[in-house]
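Colleague: Structure for this input, please:
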Amino acid sequence: MITASDDRAKAILQWLTNDLNLDITQFEPASSDASFRRYFRVQHQQQHYIVMDAPPDKEDTAPFIKVAQLFAQAQVNVPDIIQHNNQQGFLLLEDFGSSCLLDQLNDTTVEALYKDALNSLFTLQNNVDIQNCDLPHYTPELLQTELLLFSDWFLKQQCKLTLTHAQQTIINDSYDFLINSAIQQAQVCVHRDYHSRNLMHLSANNPGIIDFQDAVIGPVSYDAVSLLRDCYISWSDAQIESCLLPYFQQLKQAKLVACDFDQFKRDFDLMGIQRHLKAIGIFSRLNIRDGKPAYLRDIPRTLNYVINISKHYPELNEFHAFLVQNVLPASKRTL
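Modeller: You can find the predicted model right below:
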């Protein structure tokens, strides 16, 4: 007898068995993510599927369905949506298995796996028509809102820092600099969370891409830096550059970028700082607001990226010094 642990899980089972007439012989948690969504792995007639549970008062399934269709048309591998119940917030999806890129990455596999991931990313960027895809834009306001997550949740709440007027000015100027860098880049379709936990490792048509519902039109380097300077695993600068150069050459050949590699690398670095500041803020919020402290362990690696990259850019000298002198000691006390 298959049983469910809570009311929404019971409602999922009822939907699968009563409405869809499936014979469910397995029902178990597959994963949860940093949102209010949960995932269950179910079995019907020896076939596995994933059920997404997205409570309608907290999550909207419509963007997921829309972006899944857009990405499938762009010929990248996203899970088929077999059935959906938007009213209750349930989706029955193709199962890509439980092995993500992070599970498979090591010094031997890194080159081949990142090549697959960057090829998929290039396919997405090359095949989505940003004029007609009806995705929201990564506006300066959205970039600023994301950067403020670092100020509000990490500096103020996680680290308990009280900023001086001079420090606040340094932060504001640095945020403006990062936003201006992002908006002058070539614009493409952006997955927005393209990293090793959202890319499933498959034997064919690798990788399987998940968690794409927040896609936007935005800076060309955004997804590449999410992947290569991943919050969950780090690589040497030499390894990153050896992956980045062939990807840049693909973009250049397809006329998706017009700049040279030095400019692209600068854009990539600065975009990474914006993303990593946002991620640190989100990890802090997950701990403080949502009671998910496990993400705190990823902050030191992510903060390390920001410190290491910011020292190469004179425009961020003061911000770099603030991070080293004030933020790093405070983070060590509170993490």
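Colleague: Going by C-alpha atoms from here, please, whenever you check contacts or count neighbours.
Modeller: Noted.
Colleague: Tell me the spacing between the spatially most central residue of the chain and residue 159.
Modeller: In the chain, the C-alpha nearest the mean C-alpha coordinate belongs to residue 193, at 1.6 Å (CA atoms, centre = their mean). With distances defined as CA to CA, to the nearest Å, the gap from residue 193 to residue 159 amounts to 25 Å.
Colleague: same thing with residue 184?
Modeller: Distance of residue 184 to residue 159, computed by CA to CA: 33 Å.
Colleague: Mind checking which of these two has more residues around it?
Modeller: Legend: neighbour count by other CA atoms under 10 Å for residue 184 and residue 159, higher for residue 159 (21 against 11).
Colleague: Helix, strand, or coil at the residue nearest to the centre of the chain?
Modeller: coil (DSSP: H, G, I helix; E, B strand; the rest coil).
Colleague: Now do the contacts for it.
Modeller: Going by CA atoms under 8 Å, 6 or more residues apart in numbering, residue 193 touches 211-212, 223, 226.
Colleague: Report the buried residues of the longest helix along the chain.
Modeller: With DSSP state H applied, the helix covering the greatest number of residues in the chain is identified as helix 261-288. Along helix 261-288, these residues count as buried under the neighbour rule (16 or more other CA atoms under 10 Å): 264-287.
Colleague: Let me know the secondary structure of the closest residue to residue 273 other than its chain neighbours.
Modeller: Nearest residue to residue 273, sequence neighbours excluded (CA to CA, 6 or more residues apart in numbering): residue 306, at 5.3 Å. Following three-state DSSP, residue 306 is assigned to helix.
Colleague: Next, the contact list for residue 306, please.
Modeller: Neighbouring residues of residue 306 by CA under 8 Å, 6+ apart: 272-273, 276-277.
Colleague: Centre of the chain to the helix or strand hosting residue 13, how far?
Modeller: Under the criterion of DSSP states H and E, residue 13 resides in helix 7-14. Here helix 7-14 is found 28 Å from its chain centre; the criterion is CA atoms, centre = their mean, to the nearest Å.
Colleague: got it, and stretch 217-224?
Modeller: Distance, stretch centre to chain centre, for stretch 217-224: 11 Å (CA atoms, centre = their mean).
Colleague: same deal with stretch 115-127?
Modeller: Centroid displacement of stretch 115-127 relative to its chain, using CA atoms, centre = their mean, is 15 Å.
Colleague: now the strands: where do they sit in the stretch 101-250 of the chain?
Modeller: 187-190, 199-200, 208-209, 216-219 (DSSP state E, counting those that start in this stretch).
Colleague: packing partners for the last one?
Modeller: Taking 3 or more CA pairs under 8 Å, 6 or more residues apart in numbering; DSSP states H and E as contact, the helices and strands that strand 216-219 lies on are helix 165-183, strand 187-190.
Colleague: Proceed likewise with the subsequent sequence, for comparison:
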Amino acid sequence: MHDRDSLLLHWARRISGDANLQLTLISGDASFRRYFRGAGLVWVDANPKTEKNHEFVRNASALTQGGLLAPEVQAVDYEQGLLAVTDLGDTQLISCLDSHNVQAWYDKAIALLPRLGAVELALDPFDEAFMAREDSIFPEWLLGHRLQLTLSESEQQLLADTFSCLTANNLAQPQGVMHRDFHSRNLMVCGGDSPETSTLAVIDFQDMVIGPLSYDLVSLLKDCYVRWSDDVIEQGMRHGFATLSEAKLLAEIDYGSFRRHADLTGMQRHLKATGIFARLCHRDGKSGYLKDIPRTLGYVVDVCRLHGDKYPVLSRFGVWLQSNILPAIERVGASA
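Modeller: This is a model prediction of the structure:
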């Protein structure tokens, strides 16, 4: 038995009081966490060398107090990186979505955003320094490690100017608590199998920060793992804007400005995500996310085309992506 498997099993037996308890592996995820089921709970192997266990426990409590359904922590060993949390089942929202019901499900998810944005937590700000760290992932891991590209001075300047534009956009928006990974794989469907009969639970929330309130909405609607029609995205954007406005979280911003903010916010997120997908492959040996890179960059190209007139740097960046980067991605393919 793997050392950490044995460590978790012995801890679970002690916590549960069942000396014969057996754990069944549920899954791993994009991090180094692994999940097991037993005695009515989910047992988490979350190595403290890589995982934010203190933040997870703190945020779980705050989300629950804010009226959101989230895993409740029943026991934790911070030193060893072991947790026991309530079991929310196996049904991720992504498995329920189709072209006929996606709007109803998304409306249900959007209804969570005012409560999420208003959660009372002292969190790090999604500020210029934070975004600079995120922005470095795209050139280092996708352009460098994955595509083996060396950028010219003009290309480096184009990248710097593009990220400067996106950073200014994110800082100029109404701010609040943001999940940072609010999408259909991190929402669990509980208690039913339809939008009318179920409750959505939030998971994977240890990375929450204070940042632009459009971030989680665009993360949901422009999902890295599934793409819906422009009509679905537009309807969701309008519904999200109305929902956040009614909660008095958006001040006096109009829909046109909000949509533009959200699109650029999504672009910053999607560039980071493509770098993370490459890093998961080349650093962590997880190649399954490579297939999501073209879809995710497709959102970026769309934003550059849609808003290039107002932001000429985005127009130049979009042309560069289509001319240089997308063909290189096609050449290397989706295998490790």
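Colleague: who wins for proximity to residue 77 of structure 1 among the strands of the stretch 101-250 of structure 1?
Modeller: Ranking these by distance to residue 77 of structure 1, with CA to CA as the measure, places strand 208-209 first at 5.1 Å.
Colleague: The closest one vs structure 2, average offset?
Modeller: Average distance between strand 208-209 of structure 1 and its aligned residues in structure 2, after superposition and using mean CA distance after the TM-score superposition for structure 1, equals 0.8 Å.
Colleague: Check stretch 278-286 of structure 1 too.
Modeller: When structure 2 is superposed, stretch 278-286 of structure 1 averages 0.3 Å from its matched positions, counting by mean CA distance after the TM-score superposition for structure 1.
Colleague: Please say which position in structure 1 residue 300 of structure 2 maps to.
Modeller: In the superposition onto structure 1, residue 300 of structure 2 corresponds to residue 306 when matched by TM-score structural alignment.
Colleague: do residue 167 of structure 2 as well
Modeller: Counting by TM-score structural alignment, residue 167 of structure 2 lines up with residue 179 in structure 1.
Colleague: try residue 30 of structure 2
Modeller: Pairing criterion TM-score structural alignment: the partner of residue 30 of structure 2 within structure 1 is identified as residue 34.
Colleague: Residue 81 of structure 2 too?
Modeller: Under the pairing rule here (TM-score structural alignment), the equivalent of residue 81 of structure 2 within structure 1 is residue 89.
Colleague: can you tell me which residues contact its match?
Modeller: Residues counted as contacts of residue 89 of structure 1 (CA under 8 Å, 6+ apart) are 52-56, 59-61.
Colleague: again with residue 117 of structure 1
Modeller: 199, 206-207.
Colleague: top of those by neighbour count?
Modeller: That'd be residue 207 among these, by other CA under 10 Å, with 26 neighbours.
Colleague: Trace that residue over to structure 2, please.
Modeller: Correspondence of residue 207 of structure 1 to structure 2, assessed by TM-score structural alignment: residue 200.
Colleague: Excluding chain neighbours, what is closest to its match?
Modeller: Leaving aside its chain neighbours, residue 200 of structure 2 sits nearest to residue 189 (4.9 Å; criterion: CA to CA, 6+ apart).
Colleague: And the one you found, how far from residue 27 of structure 2?
Modeller: Here the distance between residue 189 of structure 2 and residue 27 of structure 2 works out to 17 Å (CA to CA).
Colleague: More neighbours: the two, which one.
Modeller: For residue 189 of structure 2 against residue 27, the residue with the higher neighbour count under other CA under 10 Å is residue 189, and the figures read 26 against 10.
Colleague: still on that earlier bit, what's the burial count for the match of residue 167 of structure 2?
Modeller: Residue neighbour count, defined by other CA under 10 Å, stands at 21 for residue 179 of structure 1.
Colleague: Please apply the same query to residue 123 of structure 2.
Modeller: By the other CA under 10 Å criterion, the neighbourhood of residue 123 of structure 2 contains 16 residues.
Colleague: Tell me the counterpart of it in structure 1.
Modeller: Residue-level alignment of residue 123 of structure 2 against structure 1, with TM-score structural alignment as criterion, gives residue 135.
Colleague: Verify the contact between that match and residue 215 for me.
Modeller: Yes: in this structure residue 135 of structure 1 lies within contact range of residue 215 using CA atoms under 8 Å: 7.0 Å.
Colleague: Residue 286 of structure 2 corresponds to which position in structure 1?
Modeller: Matched by TM-score structural alignment, residue 286 of structure 2 corresponds to residue 292 in structure 1.
Colleague: Chain neighbours aside, what residue packs nearest to that match?
Modeller: Spatially, and ignoring its direct neighbours in sequence, residue 292 of structure 1 is nearest to residue 286 (5.2 Å; CA to CA, 6+ apart).
Colleague: so that neighbour makes contact with residue 295?
Modeller: Yes: with the criterion set as CA under 8 Å, residue 286 of structure 1 and residue 295 qualify as a contacting pair; they are 7.2 Å apart.
Colleague: Could you check how far residue 165 of structure 1 is from residue 321 of structure 1?
Modeller: Here the criterion is CA to CA. By it, residue 165 of structure 1 lies 16 Å from residue 321 of structure 1.
Colleague: what do you get for residue 253 of structure 1?
Modeller: With distances taken as CA to CA, residue 253 of structure 1 is found 39 Å from residue 321 of structure 1.
Colleague: which one of those two has more residues nearby?
Modeller: When neighbours are counted by other CA under 10 Å, residue 253 of structure 1 and residue 321 differ, and residue 321 comes out ahead with 14 against 11.
Colleague: Compare the lengthiest strand in structure 1 with structure 2 and give me the mean distance after superposition.
Modeller: Among the segments of structure 1 that qualify as a strand by DSSP state E, the longest is strand 24-32. Once fitted to structure 2, strand 24-32 of structure 1 is off its aligned match by 2.6 Å on average (mean CA distance after the TM-score superposition for structure 1).
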